[in-house]
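Colleague: A structural model of the following input is requested.
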Amino acid sequence: MGLLYRQFLRCRMILLSYLSHHPRLVCIILGLFLLLLSLAHERPRQILSYGNRFQDSSTFIREQIQQWSNKAERTKPKSVRECKLFSLQPKTEQLLAFHRPSCRRIPPLPGSCDLANEIFFSEPPATCSHQQSFNFCELKKSVNGKWEAQCNETQSVACISPLSVGKIDRQTGALKWEETGTSRKTAEMITSYIHHSRSALRHYGFCFIRCMIKQFLLENGPKDFDDPERNVYDDDQRNVDSDDKRNVHNDERNVFAEQLLILPPRIEPFDSDSVASQKNNFSINIMLIDSVSRQHFFRSLPKTVSVLKEVTSLLDSETTVLDFELVQAVRSRTFESLQVIFSGEIDPSEKPFGTQDTPPQPLKLSYLYGKFKKKGYHTLWIEDLCYLWEWGISKDLHFLNKSSSDEDTWKRLWKILDKNNIDSVEVTLAMCEVLKANHVPDHFHGPDAVCFNGRHQHEYLLEYLQLYQQTLESQKLPYFMFSQTNVGHEGRGRRVQTLDTSLANYIKFTASLQDTLTIIFSDHGNSYGSFMSATQEARIELFHPFMLFVIPNKVAKILGENAMLSLSVNTDRLVSFLDLHYTINHIVDPESLEKTAKRQFPVSRKGLLEPVDVNRTCSDIPRIMPNLCICQNYDTSVANESDFNLFAYFAIGQLNDEIQRQLLSLHIKNAEINSGNTLVAFKNCERLILQGVHNVRRSFDQNRTQTLKMDLHVQKSQVFFVAVSITYNLRSQGDHKTELMMYDRITPYGIFSVCADNIDLSLCICDTSRSSTNSLKIPEKDDLENLDLLPEFDVLVQDVSSLDRCLFLVTVKHERGAVVFLANVCQKRSFIVTAALEADDHLVYSVPPLLPVVLPGGMVVLGLLFAETGDTWTGSVKVSSQVVSDVSYLGSGWWRKS
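Modeller: Coordinates of the predicted model:
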């Protein structure tokens, strides 16, 4: 019996194994079983329907089996996949012969690549197929090699008005339209623009062509359109759905179809002596792809990466591609990166300006641009933002004034460009119309694809760059140009995929240019979005941009063998944009010595043209906090994060102090203090409430300064990434200093623009269901005693104004120390406060040198006590206050910004 039973089990296992590999047979067997059951109960007249019933049963069973299989797959524990770092080129023996650098990139977190695939590639990238494309005219080269326009009669059949050509007026900057009538006359006019020598008729690398169309061709388009004469940049329309962006404009009577036609540049001749001196020099082409990390570049642009690998792998290639694998970002913002690249100036200790603020000083583009201009180079700056809006070159160079007319802005633009030795911004001037057609002033928060006339916005930029380079290369004229696309600057992280085909083709073109060094890079990774919220890996990617050098053999020979070897070696060493600055500076001015003595960081005068120190760390390069070093073992995770939650309370208090400072500044600016309006510490933008602390890391500098970096989770699921510095003063025991260095908001916060108080939006959390201030509740003493605190924390509330019971000392206590606040619970009284915090042999943060003001409902930081050794601690606070009814004399600088 035992033998028979074992045989039975064996046969059953074989049968089950066979059936598991033949699900169709299982369906047939189960279907037959159900059919037999049906036959036992059905009447003869229904027999004719059994064939269909069998088919339906079989389909049903197959679907059920598939559902069971999918459910089992979902519930089965999955192993977390290890993720790899992308690389363009294998390491050569020559490169491996050098010492391995001390910096190795932090390995990607296991599973983060699967998460990236789910977030970024669960659906195909957006296209411009929602737009009807009108190809009224195109450029062709005649038999004598000159450009001429050819216009299509069949395309104009849809028009119910004559064709018109739009061109930027050189005096006012306005887009002026001139009716041309027929396609032939339109072609003649555009051709005259290309070749005419009169400055009044010259173009800026493009023109628009339009007509009224017979009918509204886009059935699903928006029902109300922007008036072409209205300036949409007065409103924030970032939340318009991307499906409603069209290239058709309407003035309530007419519907226009428009084409943007890229034209070859008109190059102003230089003095012959200046050009002749550049025989042995080469051109430099710099392209910035904003907000795309190195990992995201490789995962999002497979066609581009394939082209780069192809150029690199060809044995007879006339071009070398170098991929710098360890580039450390300066900061998660573009301005500071450009500041380092073009001027070489950076002060990491300086407090950065707010996101919405104008930089305290404009970019000093003239430092490099002026050197190239002096040596006979043609210079160009191109970007995809509108110069009449508050981002891009208008902010970088300080020429935008929202209260002035567009014509005045236009005049200031050209004065500033001339001061910075920039010849032109060319097709940049078309971007206002392109963005207006997409119903956005900028595209930082959508749409999913920025389109005009059925083409992606970046296609126009790359088309013009190629025409510009072809024109100057054919005339043997050197150029120095910078271009920037913000296609990657949006929360979803998908839109950069739309760049792939165009960028791949453009790199093929640049690789064929023997007189041009091309540098393509990003400034940092994406700073917001679901990937950033979901994994710590995104935080590392944020500070790990990519950088590629495309070097033709002719340029390589001019640079020299040693320089090329150094560039190759440095692809595997920690580098920064300060190295890039000195590289470009040495190319244009090899004898330059004026900045050598001022170098703040140990960087070679030749930049990347000499080997970078093999032992370089993030302490040796410029970084603005909060900033994570991409090298292993530099920022170390803290084992017990709760021990540092005191610093989290201190940091959140400093952020709340900044909200109060900005709101008071607005009160003063708007003269609300003496106007009868209620003066309060918080209005629509709420006091930030700490709900959690995660990802605590710390690093140590050589001057005994410790930097803590942590994620602060607050209400409404918002997260702040902060850096807190702790400086130990060895000369005076116990006299140490703690300060919030800077913060970044790593969760999307654009939704709060509808209810913000005109303070820096990156600080604001408010009720999006209301847009104006309702009755605001001033906290009472009971509210202070019942603060929602993290575990292991307690609160002590003490009255420090016995007469009016307005001011209370709020001490948030922990076994390792305390953070001390001063709260004002009165409705209409404000106080100027002085305070002194004392403790023996403990870390102490003292009040700022300028007097703090505590407004009604306010709660300001007085200090921090921290027992580093974990011993018991004691401290004392001395507070004096003075009621003030008019604080306007303090001005907007009453409190130092943190």
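
Colleague: From now on I want contacts and neighbour counts done on CA atoms only, so please keep to that.
Modeller: Will do.

Colleague: tell me the SS of residue 399?
Modeller: At residue 399 the chain is in coil, as set by DSSP: H, G, I helix; E, B strand; the rest coil.

Colleague: List the contacts of it.
Modeller: Listed by Cα atoms under 8 Å, 6 or more residues apart in numbering, the contact partners of residue 399 are 409, 412-413, 416.

Colleague: give me that answer again for 10 Å
Modeller: If you count contacts by Cα atoms under 10 Å, 6 or more residues apart in numbering, residue 399 has them with 362, 387-388, 390, 393, 408-417.

Colleague: Sequence B follows; please return its structure for comparison with A:
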Amino acid sequence: MFIIHFVSDSQIDQEDVAKGYVVWNPSCRIPDISPYHDSIKKYISKWKPLICSKNKPLTSTVYSPITKRHTLRVNPHIVHSYSTTVALLTCCYSIITRSYQKKKIRDDDDDRYNISKAVCFKNKIELPPETEYIYVRCISGKKNIYETIHFMVIDKEPKPVTSKEELTEKKFSVFLFAIDSISRLNFMRTLPKTRKYIEERGWLPLEGYTKIADNTFPNLVAILSGMTVSQLTKHCYPSHKQKIDDCPFMWKNFSQNGYLTSYVEDTAPIASFNYLKYGFLNSPTDYYSRPILIAARKYMKIRDDGGMEYCIGPQPQIEYLFQFNTEFIQRFHNRSYFNLFWSNSFSHNEMNMPTIMDDRIRNFLADIEPYLNSTVVVFFSDHGMRFGKARETYVGWLEERMPFIYFYFPPSFQAAHPSWVRNFRANKNKLTSPFDFHATLQDLLYGQQLQPAAGCPQCGSLFNPVPHNRSCDDAGITSHWCTCSVADSSESVSDPHVVAAAHVAIGSINELLQKSVDQIKNDSSCAILSFSKVMSVRTKVGGGFAIFRRREHIIVFETEPSKAVFEVTVPEGSVKISNVAEISRINMYGSQSACVKGGSLLKLFCFCVKK
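Modeller: Below is the predicted model of the structure:
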């Protein structure tokens, strides 16, 4: 049972938050729910460790600051664990390079790479200069006993400064470390050691941080560009079939001001700029992981766990990126960089799977800690789990909309910007959004927000006080994603208004499907969806007394023949659906929409049938 308890504003200070809430203001009340609430306890479990290989890695690379080259080495102490000897062992490496072209040639330009002829060696070999990616295979006799990849941090010069804007006096590096689909509450449940580690070291959370759209892409676009997807479409990305190179993502701003830039992401098939999109024509940043991970998927064994590509060869695929980022941060701690590290492989599909990475993430953060003296770190997610049985509960609804986020400010930053850090602390329990995150990145680079976020002109840097009475509208969060106050519903699932709203939503979905036949493979079509049942109804009450009369219904319903479960938000007394993009699908579509050629929205709705 969820009941909202109202307390007058005079009972609490404006900078405080009422007991039992993470946000409390005249326009927004967000309850502080236990991560182990009774309604989701039965869905919580701890995963057993997943082992990609019983043996330790056979090869490694070591960088020499003198020669500025990497040496590829065989570890002689573990050769025996591969049932061979040093004398019988031969290893060979091939260099992977990204294919470059001046204009779009194919739909998979972002997946193109070249691979060199293999070079074989014994024990160790110095790699040619500028070798960034290699595929390694080791043979004993005629038997292939080992294969792996190495993604090395080679020396690169930042691009010439072209920006005319003045920077902050001291250039702090920025490291964005994101784990997909982890809510604030699920972070507390699944990564307790990591949470303890960062909170003991003064990392600062934002407990009212709320997503602004359904999945990764629009929330990341808001962070990196300050735009909504519809604005991005008009500005630089007219179609998912077009390259996305021309869009104004923040790594360009950092690059134009002399920063090295890096963007690495695991699970290439669903990468943020590639899932149902054509990605980049050329590398978006100085360091880019996609070429080596695409090559690895072709040449190495992939093992799925939790519905994701977890293992690549002998290691979890995120391990390759942990190793890269550790070397990158250690090597460049005295240089200015912008580094985005995004992971999907252990969190995207299974709510409890992140438990297997708690120790590794904690150790990664400990490994890089000595090198963060001039680096601001943001550790965050894009949203919570978007589907599954837990998602059908109220707690799941809240979690989906409220990802975890922490900022780390090194002592040198706190000394340089004491008022910024003081204001940030005061925003812990304020309603915030990815648009504020974007404005904060501008502050970190320029010392001020030069351009308002197009998607939320009234949003601002988290280094400024967030207005006490902020509403979802003020934060660029539409009603469907707004978490400001929900109460149990007295409405019946058979209420005529509720059922009518579900029918209207289904009609909107079918209308979209009928308009999008050009995006469906020729031998298939999307089935017309029909109403099955309303599964639940909750009443959403406006956040504060001033807008108490604003009431909405959150309706969860099932359709035939797909058994798809959808969620829609409609005003009380209305059945109008303002935006079909804000009808959420909260169970997995799997292969049901395999006939969709493009467009993530259609994937949510289409139930493919052969013609």
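
Colleague: overall similarity of the pair, as a TM-score.
Modeller: TM-score for the superposed pair, counting by TM-score structural alignment, normalised by the length of the second structure: 0.79. Supporting figures: 562 aligned residues with a Cα RMSD of 4.2 Å.

Colleague: Buried ones among the contacts of residue 399 of the first structure?
Modeller: Among the contacts of residue 399 of the first structure, those classed as buried by neighbour count (16 or more other Cα atoms under 10 Å) are 362, 387-388, 390, 393, 409-410, 412-414, 416-417.

Colleague: Can you add secondary structure and distance to residue 552 of the first structure and give the residues you listed back as a markdown table?
Modeller: Shown next, in a markdown table, are these (DSSP: H, G, I helix; E, B strand; the rest coil; distance: Cα to Cα, whole Å):
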| residue | secondary structure | distance to residue 552 of the first structure |
| --- | --- | --- |
| 362 | coil | 34 |
| 387 | coil | 34 |
| 388 | coil | 38 |
| 390 | coil | 38 |
| 393 | helix | 30 |
| 409 | helix | 40 |
| 410 | helix | 38 |
| 412 | helix | 38 |
| 413 | helix | 35 |
| 414 | helix | 34 |
| 416 | helix | 34 |
| 417 | helix | 30 |
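
Colleague: which one of those is nearest residue 522 of the first structure?
Modeller: residue 393 (17.0 Å; Cα to Cα).

Colleague: That closest one matches what in the second structure?
Modeller: With TM-score structural alignment defining the correspondence, residue 393 of the first structure maps onto residue 273 in the second structure.

Colleague: and residue 52 of the first structure, that's in a helix?
Modeller: Yes - counting by three-state DSSP, residue 52 of the first structure falls inside a helix.

Colleague: Show me where the second structure has its helices.
Modeller: In the second structure, the helices defined using DSSP state H lie at 184-190, 192-200, 216-225, 229-235, 250-256, 290-299, 317-331, 358-368, 394-401, 411-416, 418-426, 434-446, 496-515, 600-605.

Colleague: Burial check on the aligned residue in the second structure for residue 496 of the first structure, number of neighbours?
Modeller: Counting by TM-score structural alignment, residue 496 of the first structure corresponds to residue 354 in the second structure. For residue 354 of the second structure, the neighbour count with other Cα atoms under 10 Å is 23.

Colleague: Surely residue 354 of the second structure and residue 193 touch.
Modeller: No - with contact defined as Cα atoms under 10 Å, residue 354 of the second structure does not reach residue 193; the gap is 11.8 Å.

Colleague: anything in contact with each of these two?
Modeller: Common contacts of residue 354 of the second structure and residue 193 (Cα under 10 Å, 6+ apart): residue 361.

Colleague: on that earlier part again, distance to residue 487 of the second structure added to the helices of the second structure, as a markdown table?
Modeller: A markdown table is the format used below for the helices of the second structure (distance: least, Cα to Cα, whole Å):
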| stretch | distance to residue 487 of the second structure |
| --- | --- |
| helix 184-190 | 19 |
| helix 192-200 | 29 |
| helix 216-225 | 27 |
| helix 229-235 | 31 |
| helix 250-256 | 39 |
| helix 290-299 | 45 |
| helix 317-331 | 40 |
| helix 358-368 | 34 |
| helix 394-401 | 9 |
| helix 411-416 | 40 |
| helix 418-426 | 27 |
| helix 434-446 | 26 |
| helix 496-515 | 16 |
| helix 600-605 | 28 |
